[in-house]
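>>> need coordinates for the below:
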Amino acid sequence: MSIGMQCLLLLIVMVIIMTLGWRWQKRRSNAGIVDVLWSIGVGLGAVLMALMSDGAALPRSLGAVFGAAWAARLALHLWRRVSHEHEDGRYRQLRRHWRGNQTKFFLFFQFQAALVVLFSLPFAAVARNPTSQITPALFVGAVIWAIAILGETVADRQLTRFRQNPAHSGKTCREGLWRYSRHPNYFFEWLHWFAYVALAWGSSLAWLAWSGPIVMYIFLRWISGITFTEAQAVRHRGDDYREYQRTTSMLIPWFPKSTTSDKGLT
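Below is the predicted model of the structure:
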């Protein structure tokens, strides 16, 4: 099946799924479900691309398993938050900005359906890789994937544990990986997409795998990730978060700068 037909089939499936998700948020006033469904959709895209392509079995299997496992972990993590917490501040702000307009929310959900197709293109590249044996590129891809999943899982658990402590209400998490990056979960999310660049090495569509890390960085940096998350954090935590912004790397983990209080002691 051509990549165009694969994308069309995936889009139709995701339009249906996102429409059901839009109805769910309409009843519960919680648009966070869109993130859960987006994650599931990308995992579904990884599997569909593997099943409907003609590459070698090894890279196709790796792409499907890695994509589905990553998506399942992320979807489950997000679902725990959506099902047990109030609507994420980003979506509350969007709801206020749109004044609860459900037509705009519907279009937003359908836009996410299209994004699922876009983020499934790296899996299409992997699924057309003719490599039938383990190569350095496949090994590197597997190592990148393992490091990224481990890092993202650790970052998510550290933040969840911090938020569950009532004493930390209104404070900024600086524990573990969060000491070295303001968004370690986003960093490892971004890193994860480089795994498919390696897995697609030798594919006729290898260049298409770069859409994953490039588009993900654009979204995380300027569109739906860091910008909205940090604006919400500044509104809620004020100077504490501004100090965190001053001392801590935005995305790529690095050693923190000295704090204002540290300077006062020197």
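>>> C-alpha only now, for contacts and for neighbours.
Fine.
>>> give the contact list for residue 219.
Residue 219 makes contacts with residue 225, as judged by C-alpha atoms under 8 Å, 6 or more residues apart in numbering.
>>> so it versus residue 129, what's the distance?
To residue 129, residue 219 is 27 Å away according to C-alpha to C-alpha, to the nearest Å.
>>> how about the helices in the stretch 51-200 of the chain?
57-84, 89-97, 102-118, 121-126, 136-164, 184-192, 194-199 (DSSP state H, counting those that start in this stretch).
>>> JSON lines for those, including distance to residue 233?
Converted to JSON lines, the helices of the stretch 51-200 of the chain look like this (distance: least, C-alpha to C-alpha, whole Å):
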{"stretch": "helix 57-84", "distance to residue 233": "17"}
{"stretch": "helix 89-97", "distance to residue 233": "9"}
{"stretch": "helix 102-118", "distance to residue 233": "23"}
{"stretch": "helix 121-126", "distance to residue 233": "32"}
{"stretch": "helix 136-164", "distance to residue 233": "13"}
{"stretch": "helix 184-192", "distance to residue 233": "15"}
{"stretch": "helix 194-199", "distance to residue 233": "29"}
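>>> closest to residue 230 out of those helices?
helix 89-97 (9.8 Å; C-alpha to C-alpha).
>>> now the second one, please; I'll put the structures next to each other:
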Amino acid sequence: MTYPVLLLLLAAIFTLAMSLAWAVAQATRQSGWIDSIWSFTLGGAGLFAALAPIWPDGGTTPRQWLVAGLVALWALRLGGHIAGRTRGGGDDPRYAHLRALWGDKAASELFLFLQIQALSGFLLALAVLAAARNPAPGINAMDLAGAVLLVSCILGEAVSDAQLARFRRDPANRGKVCDVGLWGLSRHPNYFFQWLGWFGYVVIGLQGLNAYPWGLVTLVGPAFMYALLVHLSGIPPLEAHMMRSRGDAFRAYQQRVSAFLPWRPQPKKAL
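Below is the predicted model of the structure:
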């Protein structure tokens, strides 16, 4: 196939997958499945983008397999975590709030919202594509550095998710704000590692930039993920929910702990 055909297929994959996510959310009333389906779709689309045969390119390179493995590992970890959290749970409070705001138009508005998410997934898949198709020979130190960075961030995100889950399982913490472990350094350490991991594709894609200017496309990954997490569908709606559910406790947490980048927290004020 050619690159234009590959791009059209990637767009179709995301459009159909997020339409399916809409149908699942409507049927189950559990919107958490949306993010799980989105994560698995990005992983599958990333695999396809990395490994699909492109005319007149030759066979599959070690770099393509490396990038394919990285995006698959990321998707399995994140998608599996969200699916496990969603199974048997209630509706995602962010989506529940949107449904309430949309009122009678909730179904149609959610469908349009998820098609925007399809576009976001497509843009991120382009970063994976650009990294995988870098024609630099063999696997070198830059590839390994990018892989180590991304795997480290996957582990960091997993640790932060595990710390939050353990905090919530303790009945003594009911109604409290998690500020233990990584959550004492950042209010959203999982989002931080999610964003930082996309620089792994940048490290892989930008090598040999003079011969491969398309490597600049990898910058779309961290740039768009930062906008998505910090300004759009990540921190703003989640913190609005936390303010509604935790009130002064979360307000005090906001004053002490960095919103995104891990940093030394301010001391707790005496009561």
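>>> winner for burial among the helices of the stretch 51-200 of structure 1?
helix 121-126 (a mean of 31; mean count of other C-alpha atoms under 10 Å).
>>> how far out from the middle of the chain is it?
Centroid separation between helix 121-126 of structure 1 and its chain, computed with C-alpha atoms, centre = their mean, to the nearest Å, is 17 Å.
>>> could you do stretch 4-16 of structure 2 as well?
On C-alpha atoms, centre = their mean, the centre of stretch 4-16 of structure 2 falls 19 Å from the chain's centre.
>>> so stretch 161-178 of structure 2 matches what in structure 1?
Mapped onto structure 1 using TM-score structural alignment, stretch 161-178 of structure 2 spans residues 156-173.
>>> what's the closest of the helices of the stretch 51-200 of structure 1 to residue 21 of structure 1?
Comparing the helices of the stretch 51-200 of structure 1 by C-alpha to C-alpha, helix 102-118 comes nearest, at 7.7 Å.
>>> and that closest one, what other elements does it pack with?
helix 3-28, helix 33-51 (3 or more C-alpha pairs under 8 Å, 6 or more residues apart in numbering; DSSP states H and E).
>>> most packed of the ones you listed?
With neighbours defined as mean count of other C-alpha under 10 Å, those peak in mean count at helix 33-51, which reaches a mean of 24.
>>> that one packs against which elements?
Secondary-structure packing of helix 33-51 of structure 1 (3+ C-alpha pairs under 8 Å, 6+ apart): helix 3-28, helix 57-84, helix 102-118, helix 121-126.
>>> including distance to residue 164 of structure 1, could those go into CSV?
Below are those laid out as CSV (distance: least, C-alpha to C-alpha, whole Å):
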stretch, distance to residue 164 of structure 1
helix 3-28, 23
helix 57-84, 12
helix 102-118, 29
helix 121-126, 36
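>>> nearest to residue 47 of structure 1, out of the ones you listed?
Short answer: helix 57-84, nearest of those by C-alpha to C-alpha, at 4.6 Å.
>>> what range in structure 2 does that closest one sit on?
Counting by TM-score structural alignment, helix 57-84 of structure 1 sits on residues 61-88 of structure 2.
>>> kindly report the same for stretch 228-236 of structure 1.
Against structure 2, stretch 228-236 of structure 1 falls on residues 237-245 (TM-score structural alignment).
>>> how much does the matching stretch stray from structure 1?
Compared with structure 1 after the fit, stretch 237-245 of structure 2 shows a mean deviation of 0.7 Å (mean C-alpha distance after the TM-score superposition for structure 1).
>>> residue 65 of structure 2 reaches residue 51, doesn't it?
Yes: in this structure residue 65 of structure 2 lies within contact range of residue 51 using C-alpha atoms under 8 Å: 7.1 Å.
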